[in-house]
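**Q** dropping the sequence and predicted coords here.
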Amino acid sequence: MSRPAVKPSGVVPPTRAQRPLAGTVTRRRAREAAVERAALAGIGLLALTVGALAGYAISTGARPYATRDVLPAQAGPFAWKTGVAAARPVAPDLDPLTTGSLPERPIAERPVAERPTLPPRPVPAPPSGYVLRQVSGGQALLEGRDGLRQVAVGGVLPGAGRVLTIRDTGAGWVVITTETIIGPALL
């Protein structure tokens, strides 16, 4: 048995027996490269074929053809051309305003029933019996069953309780009491 050659650096290179996978890795990489080259060539050929077909179609232009030239002489006319279409020709609708709408049909006149007139409903009084008429200087002028009444925060309204606040809600002024909210109209 011979000893492997020693390099000047003192490192002994591994032999093929010591590296069993070295050849398989190389063969696998070569196979993968060949498959990639074949796939790339196929894609290039396909692109060339598609380009040539498009060029041919563009350069030759459209040529009208008749199916009669292709069919044998004993072939009769097509069934779909002689049956329905020849039986009832359709007049074209040339009205530009027709957009798939239904044709107008006269509507049968119905007798118009007169609605009974109802008497106007009386406006019910607010639950508290007060309506806000005016606000100025932190005081509110309220109209109730017994006439006008001016109140301030802390005052007592008969039937509505103590006035807690007089405030502007953005939609109008209101008077808030311990029992109800009084506004310019029914709330």
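**A** Nice, I can see it. Please read all numbers here as calculations on a predicted model, not as lab measurements. Numbering: from 1, shown residues only.
**Q** from now on I want contacts and neighbour counts done on CA atoms only, so please keep to that.
**A** Will do.
**Q** in the longest helix anywhere in the chain, what counts as buried?
**A** Secondary structure of the chain per DSSP state H: the longest helix is helix 22-60. Of the residues in helix 22-60, none count as buried by neighbour count, 16 or more other C-alpha atoms under 10 Å.
**Q** which is the next helix or strand following that helix?
**A** Downstream of helix 22-60, the next assigned helix or strand under DSSP states H and E is helix 67-70.
**Q** need the next SSE after that following helix, C-terminal direction.
**A** helix 79-82.
**Q** helices or strands up against that next one?
**A** Of the remaining helices and strands, none touches helix 79-82 by 3 or more C-alpha pairs under 8 Å, 6 or more residues apart in numbering; DSSP states H and E.
**Q** so which bits of that helix are buried?
**A** Counting neighbours by 16+ other C-alpha under 10 Å, one finds that helix 79-82 has no buried residues.
**Q** try stretch 139-148
**A** In stretch 139-148, counting by 16+ other C-alpha under 10 Å, buried: A140, L141, L142, E143, G144.
**Q** pick out whichever of those sits closest to D168.
**A** Nearest to D168 among the buried residues of stretch 139-148, counting by C-alpha to C-alpha, is A140 at 11.6 Å.
**Q** so the closest one sits against V151, correct?
**A** Yes. At 5.5 Å, A140 and V151 qualify as touching, with contact defined as C-alpha atoms under 8 Å.
**Q** below is structure B, check it against A:
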Amino acid sequence: MIPLKRINDEVFVAKEPIVVLGDEELAFIREKALSSPRQRARICAHRHPEDLLHEMFIALSRQTYIQPHRHRQKSESFHIIEGTVDVVLFEDDGAIHEVVSLGCLGSGRACFYRLDSLRYHTLVIRSELLVMHEVTNGPFDRGLTEYAPFAPDEQNPKLIKDYEQRLSLQLVAYG
């Protein structure tokens, strides 16, 4: 196992300038995701929030809620390692713009996605667990993330459940 610095129950940062990850590290974030309250965990391959390139290996359970959001002055890409997910892209009013179905190699789905526009998006995880490699430009600035006004924040489970049911119906209608 590579040396990691624990930031909190969900975030671990590689300590060394050369980062090599394999089965052991991916098993570690799978376990941490399943035992964390928000059902997610990550290993950051970049060592500092100020770094210009951010690479993260992320595990998310199907129960994870990702509030629709968009990033100002950022691009992001995902490479799926394990599992399946739908990336849902929205119009500003919450209508579905596009759905990008992703999966690991051999799943029959695309395994890579890149977003380089200011568009609200979320993840609908289709497998029990999703493991992915995310890349985005730094430095990290929470103020550059804008949460969608049409979706609830993570603090209200009842509103989240209602929203997820509405989104599920929208996805069926989108087809």
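**A** Alright, I've got the coordinates. Source: prediction; values computed, not measured.
**Q** tell me how they score on TM after superposing.
**A** Once superposed, the chains reach a TM-score of 0.16 (TM-score structural alignment, normalised by the length of the second structure), with 47 aligned residues with a C-alpha RMSD of 5.6 Å.
**Q** ok so, going back, make a markdown table from the buried residues of stretch 139-148 of the first structure and add secondary structure to it.
**A** Below are these laid out as a markdown table (DSSP: H, G, I helix; E, B strand; the rest coil):
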| residue | secondary structure |
| --- | --- |
| A140 | strand |
| L141 | strand |
| L142 | strand |
| E143 | strand |
| G144 | strand |
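**Q** can you pick out the most distant pair from those?
**A** A140 and G144 (12.5 Å).
**Q** and the longest helix anywhere in the second structure, what's buried?
**A** Scanning the second structure for the longest helix, with DSSP H as the assignment, gives helix 157-174. Applying a neighbour-count criterion of 16+ other C-alpha under 10 Å, one finds I160, E164, L167 buried in helix 157-174 of the second structure.
**Q** ok, the last one - contacts?
**A** Pointing back at L167 of the second structure there. The contact partners of L167 of the second structure, taken as C-alpha atoms under 8 Å, 6 or more residues apart in numbering, number zero.
**Q** show me where the second structure has strands.
**A** Remark: strands assigned in the second structure by DSSP state E are 4-6, 11-14, 40-44, 53-61, 69-71, 76-82, 84-90, 96-103, 112-115, 120-125, 129-137, 145-147.
**Q** so what does the first one touch, helix or strand wise?
**A** The one in question is strand 4-6 of the second structure. Secondary-structure packing of strand 4-6 of the second structure (3+ C-alpha pairs under 8 Å, 6+ apart): strand 11-14.
**Q** tell me which strands and helices the strand it packs on is in contact with?
**A** By 3+ C-alpha pairs under 8 Å, 6+ apart, strand 11-14 of the second structure packs against strand 4-6, strand 40-44.
**Q** for Y120 of the second structure, find the nearest of the ones you listed.
**A** That would be strand 40-44 among those, by C-alpha to C-alpha, at 20.4 Å.
**Q** elements contacting the lengthiest strand in the first structure?
**A** Using DSSP E, we find that the single longest strand of the first structure is strand 161-168. Packed against strand 161-168 of the first structure by the contact rule (3+ C-alpha pairs under 8 Å, 6+ apart) you find strand 147-152, strand 156-157, strand 173-177.
**Q** what about 6 Å?
**A** Strand 161-168 of the first structure sits against strand 173-177, with contacts defined as 3 or more C-alpha pairs under 6 Å, 6 or more residues apart in numbering; DSSP states H and E.
**Q** just checking, next helix/strand downstream of the strand it packs on?
**A** Criterion used, DSSP H and E; the element after strand 173-177 of the first structure is strand 181-182.
**Q** need the contact partners of that next one.
**A** By C-alpha atoms under 6 Å, 6 or more residues apart in numbering, the residues outside strand 181-182 of the first structure that reach it are V174, V175.
**Q** try 7 Å this time
**A** Here strand 181-182 of the first structure makes contact (C-alpha atoms under 7 Å, 6 or more residues apart in numbering) with Y130, V131, L132, V174, V175, I176.
**Q** what are the buried residues along stretch 26-41 of the second structure?
**A** L26, I29, R30, K32, A33, L34, R38, Q39, R40, A41.
**Q** contact partners for the third one?
**A** This points to R30 of the second structure. Listed by C-alpha under 7 Å, 6+ apart, the contact set of R30 of the second structure reads A59.
**Q** quick check: L60 of the second structure vs H71 of the second structure, distance?
**A** For L60 of the second structure, the distance to H71 of the second structure equals 20 Å [C-alpha to C-alpha, to the nearest Å].
**Q** more neighbours, these two?
**A** L60 (27 against 21; other C-alpha atoms under 10 Å).
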